[in-house]
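Undergrad: Have a look; sequence and predicted model below, questions after that.
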Amino acid sequence: MYTQINTGISRYVTFSDTELAIFDSLLEYREVPKKSILLRAGESCDFEAFVVKGCLRKYYIDTNGVEVILQFAVENAWISDISFSIYEDKPSQVFIETLEDCVLLVFSPESKEELFDRAPRFERAFRILMQRNLSVTQNRLFCTIAKSATEKYLDFLELYPTIPQRVAQHYIASYLGISAEFLSKIRAKLAKH
């Protein structure tokens, strides 16, 4: 059950079997059905989840009542609201919802701190994960500002190659910041080429 997450976290730091056993012992296994809301705006986020199986989305609702998707999380990805809830102790501004039946391995802030106390090298691994997350977020911001809708869609396909077969087109359009109709036109144009 822990092979997937252990392989993922060990890409950044080499751990002993003892350290990985501590890590695994602090994870909570959760099976979560499709269309479950794990976090609502206004709540405090008390988890960081690793996706063993399934697909989730993180989104907010803008002032016009439109859902704006910030992230998809599929196998081997992490999802949480670390920007407001966990590290700043503020109510979340986002929702996290399962789009498929999911299997997750979950940390609470307390279990993560216990991990750092008992196996300090994990702090480095999670710092590297955080830096990678910041890089992805920065690239997404650049893409949103500087690229055309077609370029954004092609970048999306590179980042999330399995998502178009797994989620409704309007979710992808929301992530890209365009209408579903415009996305259909982009896809039709690309199919001709």
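TA: Nice, I can see it.

Undergrad: For the rest of this, base every contact and every neighbour count on C-alpha atoms.
TA: OK.

Undergrad: Pull out the buried residues from stretch 95-110.
TA: 95-108 (16 or more other Cα atoms under 10 Å).

Undergrad: What of stretch 76-83?
TA: Across stretch 76-83, burial judged by 16+ other Cα under 10 Å covers Asn76, Ala77, Trp78, Ile79, Ser80, Asp81, Ile82.

Undergrad: Would you state the helices of this structure in chain order?
TA: 3-9, 17-25, 87-88, 109-118, 121-146, 149-159, 169-176, 180-192 (DSSP state H).

Undergrad: for the ones you listed, which one sits closest to Arg57?
TA: Closest to Arg57 of the helices of the chain, according to Cα to Cα: helix 169-176, at 8.9 Å.

Undergrad: can you give me the angle that closest one makes with helix 121-146?
TA: With axes from the mean of the first three to the mean of the last three Cα atoms, to 10 degrees applied, the angle from helix 169-176 to helix 121-146 works out at 90 degrees.

Undergrad: try it against this one:
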Amino acid sequence: MSFVVKGLLRSYNVDEKGDEHMNMFSWEGWWTSDMSSFFSGEKAVFSIDAIENSELLIITLADFEEMTLKVPVMDRYFRLLFQNSLITKERRLISSVTDAAEEKYVRLMEYSPQIIQRIPQNLIASYLGITPETLSRIKKKITLRK
């Protein structure tokens, strides 16, 4: 599991056709990992790449377990972190099946404005589950309204 000290990472999976599907972005102050793989030891489903030059702190499962046993405040910290992550992923799942493309983009701009400035449009489109062309049309429509 990695903590982003500096930089920007992306987590994604590749389907059988070779298409990439964005899972999440992680920037300064965020933790990232293929959590299922980290805790189970099974093969990772998600790949993680740096979008920008990055500095990371990396912890192994053994060290994570030791730290959370020996330092109770860290156990609580990670429990709250994992709870918030679960809530965020559930909301994103609901949004992905219920919200229109424009609603997804507007919500992303409100929640994470730094994403719009730091991440290439094709990766944002993948994260939202839309084509880059659709994202371009949405951005143009929003600009014209202002």
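TA: That came through, no problem. All of these numbers come straight from a predicted model, not from anything done at the bench.

Undergrad: picking that back up, can you list the buried residues of stretch 76-83 of the first structure in CSV and add distance to Phe50 of the first structure?
TA: CSV is the format used below for the buried residues of stretch 76-83 of the first structure (distance: Cα to Cα, whole Å):
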residue, distance to Phe50 of the first structure
Asn76, 6
Ala77, 6
Trp78, 4
Ile79, 7
Ser80, 9
Asp81, 13
Ile82, 13
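
Undergrad: any idea which of these is the one closest to Ala119 of the first structure?
TA: Trp78 (20.0 Å).

Undergrad: is it true that that closest one touches Val52?
TA: No - counting by Cα atoms under 8 Å, Trp78 of the first structure stays clear of Val52, with 9.5 Å between them.

Undergrad: quick check, nearest of the buried residues of stretch 95-110 of the first structure to Pro164 of the first structure?
TA: Nearest to Pro164 of the first structure out of the buried residues of stretch 95-110 of the first structure is Leu99 (Cα to Cα; 12.6 Å).

Undergrad: What's the closest one aligned with over in the second structure?
TA: Here Leu99 of the first structure is matched to Ile51 in the second structure, going by TM-score structural alignment.

Undergrad: Distance of its match relative to Met67 of the second structure?
TA: Separation of Ile51 of the second structure from Met67 of the second structure (Cα to Cα, to the nearest Å): 29 Å.

Undergrad: now do Ile138 of the second structure
TA: Separation of Ile138 of the second structure from Met67 of the second structure (Cα to Cα): 46 Å.

Undergrad: any idea how far Thr3 of the first structure is from Asn76 of the first structure?
TA: Distance, Thr3 of the first structure to Asn76 of the first structure, using Cα to Cα: 11 Å.

Undergrad: likewise Pro91 of the first structure?
TA: In terms of Cα to Cα, Pro91 of the first structure sits 26 Å off from Asn76 of the first structure.
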